[in-house]
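Undergrad: Pasting a predicted model and its sequence here:
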Amino acid sequence: MQNPIFFGLYVVLFIISFCIAPLDGENATAVKVDVGIILDLDTRVGIISRTCMSMAIEDFYANHNYSTRIVTHLRNSKSDDVDAASAGKFNCLAFTAAIDLLKNVQVQAILGPQRSTQADFVIDLGNKVKVPIISPSSTPSLSPKESGYFIRSAQCSSFQAKAIAGIVKAFGWREVIFIYQDNNYGSGIVPFLTDAMLEIDAFVPYQSIVSPSATDDQILQELYKLKTMQTRVFVVHMLPCLASRFFLRAKEAEMMTEGYAWIIADVLTSLLDSVDSMVIDAMQGVIGVKAHIPKSNELDYFTRRWRKKFHDENPDMDRLDLNVYGLLAYDTVMALATAVDKVGTVVPQFKKPVTRENSTDLDAIGTSNMGPTLVESVRNIRFKGLSGDFHITDGQLQPSAYEIVNVIGKGERRIGYWTEQHGISKTIKPHGKAVYSTDKDDLTAIVWPGETGVIPRGWQMPSGGKKLRIGIPVKRGFSEFVKVEKDPERNEVIATGFCMDVFKEVINALPYFVSYEFIPFATYDGHSAGTYDELVYQIFLKKYDAVVGDVTIVANRSRFVDFTLPFTESGVSTIVPIKNDERKNAWIFMKPLTKDLWLTIGGFFIFTGSVVWVIEHRVNKEFRGPPSQQIGMIFWFSFSTLVFAHKEKVVSNLSRFVVIVWVFVVLVLTSSYTANLTSMLTVQQLQPTITDIYDLIKNGEYVGYQSGSFIPGLLIGMKFDGSKFRNYSTYEEYDEALSRGSRNGGVAAIVDEIPYIRPFLAKHCRKYAMVGPTYKAAGFGFVSPYSQIPQSF
């Protein structure tokens, strides 16, 4: 080293070479691990995912030295939609690609394929050769629990189904129709949706299956079939290609109008940007759910880089937006690269089987030595990815939040969120909310199909169907409960009254439509055709499907029909006249004391004055004078002492004793009179003429009841004489009969049910009163054949 300058320069260059060497993007000493990728490059998801996966590899190995490095081998499944039932798995392009990757490349893991039908074949192959199959796409029909080498790096459909059920419950819909495409992918979500609907007590009356190869006419035929049904809430699970044609036909069938509710699953919601503008226009008012991607600076930076790279790789394609499937593909590659570096390499990578004469290509592949360790590492991995918290547990990506969106204008608008912890909410992390919510008010305003803000009821009158024949009683009076009229112009029966109002409110509250018609139980001339027992018996004869009205639930009627729960107060009581109110009598001040007592008081009045005069007039000058003055003194002295205003002095002790006795009597009489008069003027004086119903039997009084009622049987059971019964049909007849009385062609009492008694007393509260006891009766109920209408109706 003669020149130290050259020596120093050599050392510096040597050091720099070690520092710069790793920056070329590949560690020469890293062990390569082959990984297969199967994508459908004829779809936008496949093209987007390819770019995201390549960027993930670049980003993962850009700034770090790892002992391993995955090398990807891409295969195109070319929109292969072959189903095992139709062509067999050996004709599936994805299966052929997987055989090639395993046999000729000996990959240690396979990412993909996208479709459930494709993944089903490849998963079986992965189990056989012990190679992890990792799918970043939603595969609802496949479960990691059934395959130890299958990993789903997308959210499970069960959580999506709960989100959809939360929306259904929030709006109170009780019936939902599923519409899905006819393959494993479409039907895979159905069990999850069914279970979710059962949890919220929603009924699924029909499931519509649409083939991906269905023509537009076949789609329209199915839509018209749905239109004839009363359910108006539909959950659609289709890929964008079929969904686009479906919603265009739905608009053509006028099913994207007011009264309809459409909910789309996440696969379509997440890819709305890929559908044509005409389809978006047809989907106005649709609600959708999709996985929530939290915003971050890393995501914004990656999106800008992705757009540039995607345009460079696909200069002839229209602009596409990055979606959740691309982000999941990116995070999946990151997870796999992390797991591979953690596991390291195993040499040899494949264990070759013993060759046999009849061995197949599958047998010749052998099994992966690295696979069992690698799959365990991937199945339990967690990190912060671009798609959010990327946490795989037991081969399944753990659920995060779902966004609820509304298709409006040229795209979608977020109206809320759904999480497994909080349910529906307006924000992703609601403050102070500790309970699960399914309140529609936790969503922002929604524009429904038909550009309306009116929430769909969920059902509508179908174009056809049998009407329930509802029998109703016909009566002259008691119109407050049932009143039957006929519209001569429309020839329609108009039924009003309390019972009819209750029935109509119940019908309107039902989650489905019930078509019915009222049929009066009447003769040709419009009069009642019989008693209530005969009316109820018509159901047993199958002339009516149900009876609605003021029908009392009675045991003997229950032998033939069923009753709903009662909707009125129960009990039977008695109406009797009451005595007149004497407070209006001008001579009421004479009432506190009886006539005999008034005479006794007057006698004592004169007697006291006479005794005092006899004793005092001999010794007291004030009791002397002309006879007229002495007579006046007798009356005046008693009166003056009555009010304690006498001025005459008594001098005899005997007179004083008489006065003391008289004053004591006056005090007693005054106090008693005041108390009695006060009671008469303040306490209700309306007293019934009869206080016990059995007095009617003893006195042989006539008793009234309502025509057609069950009351006669009740009274006969109480030992009443049937010849003493008189029936009436109106409240006016009640009033007239009670006013006339039992001896004048009327009745002494009316026995009826409490629901009828209260309106009558409200009109005649000063003339009649209800007396006990109250006898048991179940109240009014609607009538149906056995087990046709539930008791909660």
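TA: Yep, it's here. Everything quoted here is computed from the prediction, not taken from an experiment. Numbers count the residues shown, from 1 in each chain.
Undergrad: rest of the way, CA atoms for contacts and neighbours
TA: Fine.
Undergrad: all strands for the stretch 351-500 of the chain, in order.
TA: For the stretch 351-500 of the chain, strands defined by DSSP state E, counting those that start in this stretch occupy the ranges 367-368, 380-385, 388-393, 396-397, 402-408, 411-419, 423-425, 468-473, 483-487, 492-496.
Undergrad: Relative to residue 159, how far out is residue 392?
TA: Plainly put, residue 392 is 15 Å away from residue 159 if you go by C-alpha to C-alpha, to the nearest Å.
Undergrad: looking at the strands of the stretch 351-500 of the chain, which is closest to residue 774?
TA: strand 468-473 (25.7 Å; C-alpha to C-alpha).
Undergrad: buried ones in the closest one?
TA: For strand 468-473, a neighbour-count test (16 or more other C-alpha atoms under 10 Å) marks 469, 470, 471, 472, 473 as buried.
Undergrad: Included below, for side-by-side comparison, is a second structure:
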Amino acid sequence: MKSVLVKPLRILIWVLVSGYVHCQRTGVVNIGAVYTHNSVIGRVAKVAIETAVADVNGDPSILKDTQLKLIMEDVDCNVFMGAVKAFEVLEKEVVAIIGPLSSSVAHMISMIANSFQVPLLSFAATDSSLTSLQFPFFLRTTQTDSYQMAAMAELIYYYGWQNIIAIFVDNDYGRNGISVLEEELGKRMSKISHKVALPVQFNLSSVADLLNKSKLVGSCVYVVHANPNSGLTIFSVAQHLQMMTSNYVWLATDWLSTTLDSLSLVNGTLLHILQGVVGLRQHTPESSHKNAFLSRWKEFQKRGLVRSELITYGLNAYDSVWAVARSVDEFLNEYGNVTFSHKKMGNLPQEMYKTFDGGIFLLEK
């Protein structure tokens, strides 16, 4: 009789202990951040992301006994490095990836994120061809270029400008952005007269050569859709070629305001070069949270933690971390813990990487 009672008792204890372990809430959740660190946006994003993680971990109203662990990697604005670094953070079992900045890199990492079922939140990839229809695990926490190109086309239409020349970087971001502008101009019975595609790594001589060729068209309206890190070079060359006069109209997408907003001090020479240039800026609604973060940013600058001014993409990066944290909180409240499983991924060894079992459910949060 004794052996008959002891065996069921052991089974009951094992079931209770196993159930307790299974329901225990995960103590640490890893999130990745993959982007170009040494860039106009990246320098701001790094501080914003790290601050957001610290704020989440210090807030008792969210994630309870769970801490976020940040794993950051630098892709150096390179598609190949983007893929390599994405695999590196996925190997560390992250539940979400924040970034990248580049639309070209975002295309690559989105395909990887889809395969591993890990949400990818980009706070700076504005290429409108990046959609959740093609990449279900891609989430955008910024505006697409569709908005600013519609505004740009409306501005051109309002003033009745003709001879539109588009200057853009020859990558996904540049080509697709100008394609949207072309569509928006077409809706208003206008068109782009000439396109000037700049190499991704352009220099002064290549810009000068292309601008000189565009001068043959005559007086024009130039729309510049470039990167924050190198776009100012275009205007420097244009001034040298005497193209910053009243015979020309210069318009710039939000890369210019992003560059200028990031500078703590704008020198007189730069202001002189940009005199007369009209640029667009993303709108962020005023709020007490935004003003409080701006005040904190000023303190960061005083303490030497950051040199750049706070820009819109920095706010987006900060909010992206909080979006992940709230989603993870809801996920853990419902499912209790985070698990990963080995699955066959194309030609990759099955034991090499794990997919996030709850990726689809976290995405829905």
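TA: That came through fine. Bear in mind the structure is a predicted one, so any value in this text is a computation, not a measurement.
Undergrad: quick one: TM-score?
TA: Superposed pair, TM-score by TM-score structural alignment, normalised by the length of structure 2: 0.84. Supporting alignment: 334 aligned residues with a C-alpha RMSD of 2.4 Å.
Undergrad: quick revisit: could I get the strands of the stretch 351-500 of structure 1 in a markdown table, plus columns for distance to residue 50 of structure 1?
TA: Output for the strands of the stretch 351-500 of structure 1, formatted as a markdown table (distance: least, C-alpha to C-alpha, whole Å):
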| stretch | distance to residue 50 of structure 1 |
| --- | --- |
| strand 367-368 | 25 |
| strand 380-385 | 17 |
| strand 388-393 | 19 |
| strand 396-397 | 21 |
| strand 402-408 | 25 |
| strand 411-419 | 25 |
| strand 423-425 | 34 |
| strand 468-473 | 60 |
| strand 483-487 | 72 |
| strand 492-496 | 68 |
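Undergrad: Give me the mean distance between the helix or strand hosting residue 259 of structure 2 and structure 1.
TA: Assigned by DSSP states H and E, residue 259 of structure 2 belongs to helix 255-262. Here helix 255-262 of structure 2, set against structure 1 after superposition, deviates by a mean of 2.4 Å using mean C-alpha distance after the TM-score superposition for structure 1.
Undergrad: Now do whichever helix or strand comes after that helix: which elements does it pack against?
TA: Per DSSP H and E, the first helix or strand lying C-terminal to helix 255-262 of structure 2 is helix 268-273. Helix 268-273 of structure 2 sits against helix 232-240, with contacts defined as 3 or more C-alpha pairs under 8 Å, 6 or more residues apart in numbering; DSSP states H and E.
Undergrad: Pull out the buried positions in the helix it packs on.
TA: 232, 234, 235, 236, 237, 238.
Undergrad: Which residue is the nearest non-sequential neighbour of residue 257 of structure 2?
TA: Nearest residue to residue 257 of structure 2, sequence neighbours excluded (C-alpha to C-alpha, 6 or more residues apart in numbering): residue 281, at 5.8 Å.
Undergrad: what's the aligned residue in structure 1 for the one you found in contact with, if anything?
TA: Under the alignment by TM-score structural alignment, residue 281 of structure 2 pairs with residue 290 in structure 1. Residues near residue 290 of structure 1 by C-alpha atoms under 8 Å, 6 or more residues apart in numbering: 265, 266, 267, 269, 270, 402, 403, 404.
Undergrad: Helix, strand, or coil at residue 290 of structure 1?
TA: Under the three-state scheme (DSSP: H, G, I helix; E, B strand; the rest coil), residue 290 of structure 1 adopts strand.
Undergrad: Please report the distance of it from residue 46 of structure 1.
TA: Residue 290 of structure 1 is 19 Å from residue 46 of structure 1, by C-alpha to C-alpha.
Undergrad: What of residue 500 of structure 1?
TA: According to C-alpha to C-alpha, residue 500 of structure 1 and residue 46 of structure 1 sit 61 Å apart.
Undergrad: Residue 484 of structure 1 now?
TA: Distance from residue 484 of structure 1 to residue 46 of structure 1, by C-alpha to C-alpha: 68 Å.
Undergrad: neighbours around residue 19 of structure 2, how many?
TA: Counted by other C-alpha atoms under 10 Å, the residues lying close to residue 19 of structure 2 total 11.
Undergrad: Right, I'll leave it there.
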